[in-house]
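S.K.: Below: sequence and its predicted model.
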Amino acid sequence: MPAGEGRLFENYPVSEEFYDEVFNRKGGVRKHYQKVVNYFSKLSPEEFNELNQHARISFVNQGVTFAVYSDSSEGIERVFPFDLFPRILTAREWEKIEKGVKQRVVALNEFLWDIYHDKKILKDRIIPYELVLNSKFYNKEMIGLEPAGRVYIHISGTDIIRHKDGNFYVLEDNARSPSGVSYVLSNRTTMKRTLPDIFFHYNISPVEDYPQNLLSMMESLAPEGVAQPNCVVLTPGIYNSAYYEHAFLAHNMGIELVEGRDLFVDRNFVYMKTIYGPKKVDVIYRRIDDDFLDPLVFNPESVLGVPGIMGAYRAGNVTLINAPGTGVADDKAVYAYVPDIIRYYLGEEPILNNVETYICERKEDRKYVLENIDKLVVKPVDESGGYGLLIGPKATKKEIEEYRKKIQRNPRKYIAQPVMSLSVHPTYIEEEKRFEPRHIDLRTFFLMGKGFSYILKGGLTRVALKKGSLVVNSSQGGGSKDTWIMEG
């Protein structure tokens, strides 16, 4: 065990293979973690278990849940797993992350405007035409359309890891409707209720201002001439895995949570049904995918969306957040070109690293992937939540052969990357009654409106609770930690 630490850290293995966020390779505690480690070291397993139960009760009382879907079930509602040992980033580390995230989102926003208007980046052959225009998320309805403030990505979630070299890498961009921010706020509430004393030892950036900033961003994008916009959150309904978040955000912003059946369009204006009669809606934070947004334009069988809403959007009478068609920016094949996108539009070098990526649509990349699939992570370009992944070193021969056939049948759908060594963080394992290293990542949340930008100082640290697992998604058995940004 690391020298001088208590029973909860007994036999804690200091990693040579991965970057440990808390302990250096000699077993010493990193300076910014010293007070937290000292605090937990004084607790017995019994005392810590009692605190764990308090945290779990706090989550139950807050109603913090998520749904897991499988072939055998429509959705199992579960309390979100939470680990009491916080993840801490220094002010210097956070400064780089913040600048890098903002640079990335600003460049991707410029990219989206370009591909739906002048297509200069395609004409200059920085990115292949077919890669963009054949993307599942390229929305032809957006061609030539000017969104409010020329902003497409109003809410983005950038997933960041720390590799064994100690440097930060962007694992993927989430530009459609990134989820998880409600867990950031709930984690902080739970930490303050369970371990109030520990907050006196650190100067930590607050996260509680996110809902108000989200509302301010929405209001900044009101249609022309609307001084006091009526904003709503549009949810697919209670069976959606992120429904808790939809309800949480609407409640904390003080605005209505609506389903498609609560809205209607008349003469290119959107209205909400109320007991007092129709009420005009100006800004919609929609948590419904493009395909289901308007049955008159997209999927005619959709009962989740609002017939005619795209007509109101084209007319400039309602703002949709995020804009339709933003999915091209988080297509995992486009991800490989983000460093070039940053250089092209901003004339800057990327602040945050990309992970080396092989695009299976390219003949030479595909050949390499098929020959080395057992050493790579292969991902569908259009999936999220950790679904559809193949982690080569941990896959069976049968799984590898099946995946080879999938790639050969539809190469555009897949990319591959080397296995990245996600950093590890002490995480309490109840069965063992002690802390063990588990892999983590960080999802940051950035808001962009008309003359408005804001980054949540903390983000969601996700932790792979299964020993050795590199998949941190809650849908795949992951949990989360409170993320502390040290000020000054």
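M.R.: It's in. Bear in mind the structure is a predicted one, so any value in this text is a computation, not a measurement. Numbers count the residues shown, from 1 in each chain.

S.K.: contacts, neighbours, all on C-alpha from now
M.R.: Fine.

S.K.: State the distance from residue 339 to residue 156.
M.R.: Plainly put, residue 339 is 17 Å away from residue 156 if you go by Cα to Cα, to the nearest Å.

S.K.: All the helices of the protein, in order from the start?
M.R.: Taking DSSP state H, the helices of the chain run over residues 34-41, 45-62, 91-115, 120-123, 129-133, 181-194, 210-220, 243-253, 309-314, 332-335, 338-346, 363-372, 397-409.

S.K.: re earlier: out of residue 339 and residue 156, which sits in the busier spot?
M.R.: A count of neighbours by other Cα atoms under 10 Å puts residue 156 above the other of residue 339 and residue 156, at 25 against 18.

S.K.: The spatially most central residue of the chain: what's it in contact with?
M.R.: Nearest residue to the geometric centre of the chain (Cα atoms, centre = their mean): residue 157, 4.0 Å. Applying Cα atoms under 8 Å, 6 or more residues apart in numbering, we find residue 157 in contact with 173, 174, 175, 178, 179, 443, 444, 445, 446.

S.K.: between those, which is closest to residue 92?
M.R.: residue 444 (16.0 Å; Cα to Cα).

S.K.: Name the nearest residue to the closest one, ignoring sequence neighbours.
M.R.: Excluding its sequence neighbours, the residue lying closest to residue 444 (Cα to Cα, 6 or more residues apart in numbering) is residue 459, at 4.4 Å.

S.K.: so the one you found touches residue 480, yeah?
M.R.: No. Between residue 459 and residue 480 there is no contact under Cα atoms under 8 Å: 10.5 Å.

S.K.: ok, those two, which is more surrounded?
M.R.: Between residue 459 and residue 480, residue 480 has the larger neighbour count (other Cα under 10 Å), namely 30 against 26.

S.K.: Am I right that the more buried one is in contact with residue 83?
M.R.: Yes. The criterion here is Cα under 8 Å, and residue 480 meets it with residue 83 at 6.2 Å.

S.K.: ranking the helices of the chain by burial, who's on top?
M.R.: Highest mean neighbour count of the helices of the chain: helix 332-335, a mean of 24 (counted as mean count of other Cα atoms under 10 Å).

S.K.: helices or strands up against it?
M.R.: With contacts taken as 3 or more Cα pairs under 8 Å, 6 or more residues apart in numbering; DSSP states H and E, helix 332-335 sits against helix 129-133, strand 168-174, strand 414-418.

S.K.: Give me the helices and strands touching the last one, please.
M.R.: Strand 414-418 makes packing contacts with helix 332-335, strand 358-359, strand 376-380 when contacts are defined by 3+ Cα pairs under 8 Å, 6+ apart.

S.K.: In TSV: these, plus distance to residue 22.
M.R.: Below are those laid out as TSV (distance: least, Cα to Cα, whole Å):
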stretch	distance to residue 22
helix 332-335	30
strand 358-359	33
strand 376-380	27
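
S.K.: The ones you listed: which one's closest to residue 387?
M.R.: Evaluated over the helices and strands packed on strand 414-418, closeness to residue 387 peaks at strand 376-380, with 8.5 Å, by Cα to Cα.

S.K.: okay, pairing it with this:
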Amino acid sequence: MIKNTANPIFSSYEKKDALYDEIFDENDEVRDVYKKLFELYSGLSSNDFGTLNEKAKATFFNQGITFQVYSDAKAQEKIFPFDLFPRIIDATEWETIEKGVLQRSKALNLFLHDVYHDKKIIKEGIVPLDLISSSSNYLQSMMGIDPPGGIYNHISGTDLIKHSDGHYYVLEDNIRCPSGVSYVMCNRNALKKALFGVFNHYDIHTVTDYAENLLEILESVKPNGVDIPTVVVITPGIYNSAYYEHSYLAKTIGIELVEGRDLFVENDFVYMKTISGPKRVDVIYRRIDDTFLDPLEFRSDSAIGVPGLFAAYKKGNVTIVNAPGTGVADDKAIYTYMPDIIKYYLDEEPILKNVHTYHCSREDDLKYVLENIDKLVIKPVDEAGGYGISIGNKLTKEEIKQVQEVIKKEPRKYIAQPIMSLSVHATFIEDENSFEQRHVDLRTFTLLGNQKDFVLKGGLTRVALKKGNLIVNSSQGGGSKDTWILKNK
């Protein structure tokens, strides 16, 4: 453990050599991509930075940029924590990431078409049938349905970590209703307002082009026979933890934000209620879980869905983005087979590595997991937001026993992975009024359309604000940073 004193605001920065620090190299020198930024920030004291931090928080507060931590004793809206020291990824590194996440998204789309049609990958013994049929996200009602443009996962969020070996690994694929992209754009705006001058010294890609590309993708998968589609975002409502994002995206894209009660189905077509009368809706970007979409098809107690929506979808009269049933492919048990899935459908080797994963439905894997919980991260296959995760080396002996019992009751529901050493990044900690190392990951956003694909040149760098914590999700108290992708020189 050493202390770097070359910069006033880093005077108490403790660098642990066992961790991969993205700012400082193994010789405690500032990495090349950060040298200019480090120099620009050197004129600021900790108090100066604290003042700028308050300014950024005020920006978020005034815009209503909030989220909800359900694990809190009292659920309440909170300002999304944002750190003013950006993460920088050079062009060469980003090129690999971009190709890798696009490869995964395309392979997953082909996988989804296959499991809802011929099931060739199952018949050939590459992915077990029981893994598909036992998935809580597999929708039998999607069998044989061909979504417009042949796209299932129009929007994918791929979570990456940088390990201590300096390489990126995929932690998981999110293709049900991946969230967080609004914070990517808001982070950029907040940083520009607080520290506009720093942008003059770096040539970085914009992130504000996401909205126009998303609209183009949404319009490209319109139903047959539609010239100019009407596109809407459907939200569960204002009490949803991601409501800010739903409203932000609708406003930024320039489309209507609706709830289930604003839509109705007549003769297998979907209409929106307006003051001028009913208006046909052609594409629905949904932020509602599958089983709540249509009370006539799925959960009869759903008050946020649209009766008859799925019948209209099956007839090809409306496009739902992402398609219902995509959750079977981001089941963490399927993640285990991603290298095989990529090879099978694309005849390519994976560009990005998987983290070695044990699936507890396999007898040998289960035995290993139960005997080595203290060395593993245990994850439920169908949860999101960091919920239900157990990090073995943080558990007491009694807690380990409890996790063992839970796994033994439902082995299919759990996977386990080695405790990876997520890279760390300098993060301003308000309580200490100084910079400290904090673990980070990266969520990228990929769009698949009928005529084009798009990967946002940026992403959501999520920060575990609690010291030593490896869980970065905002729902677990994490924050975020602006992510800069450098242009090729």
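M.R.: Done, it's in. None of these values were measured; they are calculated from a predicted model.

S.K.: okay if I get the helices and strands packed on helix 332-335 of structure 1 as JSON lines plus distance to residue 221 of structure 1?
M.R.: Shown next, in JSON lines, are these (distance: least, Cα to Cα, whole Å):
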{"stretch": "helix 129-133", "distance to residue 221 of structure 1": "27"}
{"stretch": "strand 168-174", "distance to residue 221 of structure 1": "21"}
{"stretch": "strand 414-418", "distance to residue 221 of structure 1": "35"}
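
S.K.: closest one to residue 122 of structure 1 among those?
M.R.: Closest to residue 122 of structure 1 of these is helix 129-133 (Cα to Cα; 5.5 Å).

S.K.: once aligned to structure 2, how far is that closest one on average?
M.R.: On superposition with structure 2, the average gap between helix 129-133 of structure 1 and its aligned counterparts reaches 0.9 Å (mean Cα distance after the TM-score superposition for structure 1).

S.K.: Count the neighbours of the nearest residue to residue 83 of structure 2 once chain neighbours are set aside for me.
M.R.: Nearest non-adjacent residue to residue 83 of structure 2, counting by Cα to Cα, 6+ apart: residue 481, 5.2 Å away. Close neighbours of residue 481 of structure 2, defined as other Cα under 10 Å, add up to 26.

S.K.: re earlier: out of the contacts of residue 157 of structure 1, which is nearest to residue 3 of structure 1?
M.R.: residue 443 (32.0 Å).

S.K.: looking at the alignment, what does that closest one pair up with in structure 2?
M.R.: Applying TM-score structural alignment, one finds that residue 443 of structure 1 aligns to residue 443 in structure 2.

S.K.: Now do the same contact list for that match.
M.R.: Shown in contact with residue 443 of structure 2 (Cα under 8 Å, 6+ apart): 157, 158, 159, 160, 459, 460, 461, 462.

S.K.: at 7 Å instead, please
M.R.: 157, 158, 159, 160, 459, 460, 461 (Cα atoms under 7 Å, 6 or more residues apart in numbering).

S.K.: Surely the third one touches residue 170?
M.R.: Just to be clear, that refers to residue 159 of structure 2. Yes. The pair residue 159 of structure 2 / residue 170 is scored as a contact, 5.8 Å apart, by Cα atoms under 7 Å.

S.K.: between the helices and strands packed on helix 332-335 of structure 1, which gets nearest to residue 198 of structure 1?
M.R.: So among those, strand 168-174 is nearest, using Cα to Cα, at 27.3 Å.

S.K.: what's the average per-residue distance for the closest one once overlaid on structure 2?
M.R.: Mean deviation for strand 168-174 of structure 1: 0.2 Å (mean Cα distance after the TM-score superposition for structure 1).

S.K.: Give me the residues contacting that strand.
M.R.: Counting by Cα under 7 Å, 6+ apart, strand 168-174 of structure 1 makes contact with 156-162, 330, 335, 352-355, all of which sit outside it.

S.K.: And the equivalent of residue 44 of structure 2 over in structure 1, how far from residue 1 of structure 1?
M.R.: Taking TM-score structural alignment, residue 44 of structure 2 has residue 43 as its aligned residue in structure 1. Relative to residue 1 of structure 1, residue 43 of structure 1 is positioned 16 Å away (Cα to Cα).

S.K.: Just tell me what residue 97 of structure 2 corresponds to in structure 1.
M.R.: By TM-score structural alignment, residue 97 of structure 2 lines up with residue 97.

S.K.: What degree of burial does the nearest residue to that match once chain neighbours are set aside show, as a neighbour count?
M.R.: Ranked by Cα to Cα, 6+ apart and with sequence neighbours excluded, the top spatial neighbour of residue 97 of structure 1 is residue 352, at 7.3 Å. The local packing of residue 352 of structure 1 (other Cα under 10 Å) involves 20 other residues.

S.K.: just the one 4 residues further on next, same as before
M.R.: Burial of residue 356 of structure 1, expressed as a neighbour count using other Cα under 10 Å, amounts to 11.

S.K.: Quick check: residue 122 of structure 2 touching residue 130?
M.R.: No. Assessed by Cα under 7 Å, residue 122 of structure 2 is found out of contact with residue 130, at 9.5 Å.

S.K.: what sits against the nearest residue to residue 435 of structure 2 once chain neighbours are set aside?
M.R.: With sequence-adjacent residues excluded and distances taken as Cα to Cα, 6+ apart, residue 435 of structure 2 is closest to residue 428, at 4.4 Å. Contacts for residue 428 of structure 2 (Cα under 7 Å, 6+ apart) come out as 83, 434, 435, 436.

S.K.: any idea how far residue 424 of structure 2 is from the third one?
M.R.: By that I understand residue 435 of structure 2. Distance, residue 435 of structure 2 to residue 424 of structure 2, by Cα to Cα: 12 Å.

S.K.: Same question for the second one.
M.R.: Taken as Cα to Cα, the spacing of residue 434 of structure 2 relative to residue 424 of structure 2 amounts to 15 Å.

S.K.: So which of the two has more stuff around it?
M.R.: residue 424 (26 against 21).

S.K.: For the more buried one, give me its contacts.
M.R.: 19, 20, 21, 22, 437, 438, 439, 440.

S.K.: Run a quick neighbour tally on the last one.
M.R.: Other residues near residue 440 of structure 2 number 31, with proximity taken as other Cα under 10 Å.
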